[in-house]
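Visitor: Only the shape, not the letters, is given here:
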């Protein structure tokens, strides 16, 4: 089989790419090594001070102490390198450790009602309207993925990199949806609080997004991976603060700006996110605002309840609100759909071999028939999207997961038309490293 040039390029990028910051060994381990070094050096200084004249014996003694110091320094260096990424290995003649990971995944999807175009997985935004005919069945392994992480120690912390891809690339220009080709998901570097590259938008609340077997998941939450420059300032006793410039696309005058605050508690976590973003169509630009709230609450020792709320002025490609209607151009005026999203999720771990999850996502437009936006967009724009998921994962052996999920939903347009979704998703995947 002929090697895939893009895959080889991604592997090379991960091996030689921009480093990122991460934690290595614990502070207590390093402190113990530092104290041991200080004690050894102090004893060596005392030996030298007690010998007024040079002789072979003191030289041999000093040499022995120097060897002990070198050994401790080597232990300290190894602790930094080998502790960077669990499951990693060190590259030959290098202080860089690397971890290769991924999953081989197969999904069987059976629609009991009409199948939305453009995607194998759930796409309630385009669910067929009216009486739905029986849907199709599909089998795919396109969501299998491959990734690698690297970590390199420095005197001021570690540089890390991450490169990850799957095989779920978008359609061709002629809308032939073959997919089955490599797609970049993450490619970034981070050091000393700075992140540069492509990863989840800072507006995305990944920690409070419920797990689903379905690859796309419910609408109602931000879900974009964006090119960005992000700075994180963490004050453990107060909160974690993040600021990012994202998505400088062609024609946009200034990048999108996201500010975020996360706070952890014994009972869970909360966050608030603010967004200023720009949309651009055919030379016309307009800025919109966004607000996001998220929380996760522990229920006992096995369950977590998650909730998110988003309010966004216009969006494109579901970067900041999955399910929102696109901006439209009305003459020389760019009009945005103000939408709000709600997401609830519950996850429970029944045992080390079984976990279950349920979720509900809703997106509602704040526009109405007769509004300038609806007149331009069309009466079959989405007034409301609703989608629910109920599923579980079973782990028969290590690194193998079998998932099953029933999901359904309804699309309601501005003119009152409806389209219903009901499907079964079965999944088998093998995770390595």
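Guide: Structure's in. What do you need? All figures in this text were calculated on a predicted structure; none of them were measured in a lab. Residues are numbered from 1 along each chain as shown.

Visitor: only C-alpha atoms for contact and neighbour calcs from this point on.
Guide: OK.

Visitor: Confirm that residue 78 sits in a helix.
Guide: Yes - according to DSSP: H, G, I helix; E, B strand; the rest coil, the state of residue 78 is that of a helix.

Visitor: okay, now it: neighbour count?
Guide: Other residues near residue 78 come to 15 when the count uses other Cα atoms under 10 Å.

Visitor: swap in the one 3 residues further on?
Guide: Residue 81 is flanked by 24 other residues according to other Cα under 10 Å.

Visitor: Same check on residue 58?
Guide: By the criterion of other Cα under 10 Å, residue 58 has 15 neighbours.

Visitor: That one belongs to a helix?
Guide: Yes - assessed by three-state DSSP, residue 58 belongs to a helix.

Visitor: Can you give the distance of the helix or strand harbouring residue 269 from its chain's centre?
Guide: Using DSSP states H and E, residue 269 sits within strand 268-281. Relative to its chain's centre, strand 268-281 lies at 15 Å (Cα atoms, centre = their mean, to the nearest Å).

Visitor: With adjacent residues omitted, what lies nearest to the spatially most central residue of the chain?
Guide: Residue closest to the average C-alpha location in the chain (Cα atoms, centre = their mean): residue 200, at 4.7 Å. Setting aside the residues directly before and after it, residue 200 is nearest to residue 225 in space (Cα to Cα, 6 or more residues apart in numbering), at 4.1 Å.

Visitor: here's the one I want to compare it with:
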């Protein structure tokens, strides 16, 4: 038997946001279709250089893309729908009362395909693709080292990007009560004299242990990671390994009737791509062709306040610091401040405006500043 809900059309200004939510039942299987449509309009001013046309940092905030040491440029305006996403979820009850769940999700961000000249056509990219059975998960989803529920509510895709653990990748994860243990895909990013190298030389998977717990009105997470950083290039006489370890503490704490505080603090050696959207690399290659891990610490705090049932605001502070090697290019510090006002006339629709200012300093002493005003309209279906 197949049940379908009627298609709905919501008009925001001159935009018609069209969605359909379908449930298909085949014996004991259920398929769900959902996602959201989102329009983003960004007015960005770069005080210290030109990011260049098509730079991914013009679609959402990426700390490492903020230009430094250049001349002030005039503002840039960008409209896009790339954060729009679609998911397909399937579940099936099997003998013994167990359930198998699958989940696949796509959006249009980060791809180099498409342009703004005529059709603005962009290829979908896979965000999630996994299967869950009892306590096991296999496939690609959020890294176990990240606490998604602690993320700030920002119009920007990530928000306080330099202050958060953020990543999706293939893994095998086991959950037992409050504990989670995972073996995840390894990848090492290395700073060399010629720039960043993604080595793809890992042998050992990245290992994560996580404990989720609640106390009072607080939902908290402690996560630890251990990984092998590896770079092998026989032609360049490079064959080196380094150890990486890190810990993250994060959570969401209720305040008053509906408000909350969200936070994350992460520190470690060789965290690299796990922290701040790879603001710093995991290690650098020294003069003896050996890897040395880069220490980094980052965090954010965000307060969400409901003015009434339809209006709310979020204020967020975020920061990042890395102990970059002398003589190599790299970001040493990054900070950002975010303030927004959001309006939901009905539950599926969110519109709003957000102001962000961010600064970045590299180890040469050069600095850069980004100021951005963002308007968004989202319809979840």
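Guide: Received it, and whenever you're ready, just let me know what you need. Values in this document were obtained by computation on a predicted structure and should not be read as measured data.

Visitor: Give me the TM-score for these two chains.
Guide: TM-score for the superposed chains, counting by TM-score structural alignment, normalised by the length of structure 2: 0.80, backed by 326 aligned residues with a Cα RMSD of 2.1 Å.

Visitor: that older thread, I would like the range of structure 2 that aligns with the strand holding residue 269 of structure 1, please.
Guide: Strand 268-281 of structure 1 lines up with residues 218-231 of structure 2 when matched by TM-score structural alignment.

Visitor: Average offset of the matching stretch relative to structure 1?
Guide: Comparison of stretch 218-231 of structure 2 with structure 1 after fitting gives an average deviation of 1.7 Å (mean Cα distance after the TM-score superposition for structure 1).

Visitor: hey, where'd the strands end up in the stretch 301-433 of structure 1?
Guide: Under the criterion DSSP state E, counting those that start in this stretch, strands of the stretch 301-433 of structure 1 are mapped to 303-313, 328-330, 333-335, 338-351, 354-365, 382-394, 400-413, 418-432.

Visitor: Columns mean neighbour count and distance to residue 168 of structure 1 on top of those strands, output as JSON lines?
Guide: Formatted as JSON lines, the strands of the stretch 301-433 of structure 1 follow (neighbours: other Cα atoms under 10 Å; distance: least, Cα to Cα, whole Å):
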{"stretch": "strand 303-313", "mean neighbour count": "22", "distance to residue 168 of structure 1": "27"}
{"stretch": "strand 328-330", "mean neighbour count": "16", "distance to residue 168 of structure 1": "27"}
{"stretch": "strand 333-335", "mean neighbour count": "18", "distance to residue 168 of structure 1": "31"}
{"stretch": "strand 338-351", "mean neighbour count": "20", "distance to residue 168 of structure 1": "25"}
{"stretch": "strand 354-365", "mean neighbour count": "22", "distance to residue 168 of structure 1": "23"}
{"stretch": "strand 382-394", "mean neighbour count": "23", "distance to residue 168 of structure 1": "22"}
{"stretch": "strand 400-413", "mean neighbour count": "21", "distance to residue 168 of structure 1": "19"}
{"stretch": "strand 418-432", "mean neighbour count": "20", "distance to residue 168 of structure 1": "16"}
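
Visitor: With distance to residue 116 of structure 1 as added columns, please give those in CSV.
Guide: Below are the strands of the stretch 301-433 of structure 1 laid out as CSV (distance: least, Cα to Cα, whole Å):
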stretch, distance to residue 116 of structure 1
strand 303-313, 25
strand 328-330, 22
strand 333-335, 26
strand 338-351, 21
strand 354-365, 18
strand 382-394, 14
strand 400-413, 11
strand 418-432, 9
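
Visitor: Go through those and name the closest to residue 146 of structure 1.
Guide: Closest approach to residue 146 of structure 1 among the strands of the stretch 301-433 of structure 1 (Cα to Cα): strand 418-432, 9.6 Å.

Visitor: returning to that earlier point: which of the strands of the stretch 301-433 of structure 1 sits closest to residue 170 of structure 1?
Guide: Among those, strand 418-432 sits nearest to residue 170 of structure 1 (Cα to Cα), with 20.9 Å.

Visitor: contacting residues for the residue mapped onto the residue nearest to residue 200 of structure 1 from structure 2?
Guide: Matched by TM-score structural alignment, residue 225 of structure 1 corresponds to residue 168 in structure 2. Residues near residue 168 of structure 2 by Cα atoms under 8 Å, 6 or more residues apart in numbering: 127-128, 140-143.

Visitor: now stretch 352-366 of structure 2, how far from the centre of its chain.
Guide: 17 Å.

Visitor: Stretch 50-66 of structure 2 too?
Guide: Per Cα atoms, centre = their mean, the centroid offset for stretch 50-66 of structure 2 relative to its chain is 15 Å.

Visitor: now do stretch 126-143 of structure 2
Guide: Relative to its chain's centre, stretch 126-143 of structure 2 lies at 17 Å (Cα atoms, centre = their mean).

Visitor: same thing with stretch 204-223 of structure 1?
Guide: Worked out by Cα atoms, centre = their mean, stretch 204-223 of structure 1 lies 10 Å from the chain centre.

Visitor: wait, isn't residue 357 of structure 1 in contact with residue 350?
Guide: No - if you go by Cα atoms under 8 Å, residue 357 of structure 1 and residue 350 don't touch, sitting 10.6 Å apart.

Visitor: and the contacts of residue 168 of structure 2, which of them are in strands?
Guide: Secondary structure assignment by DSSP state E places 127-128, 140-142 of those in strands.
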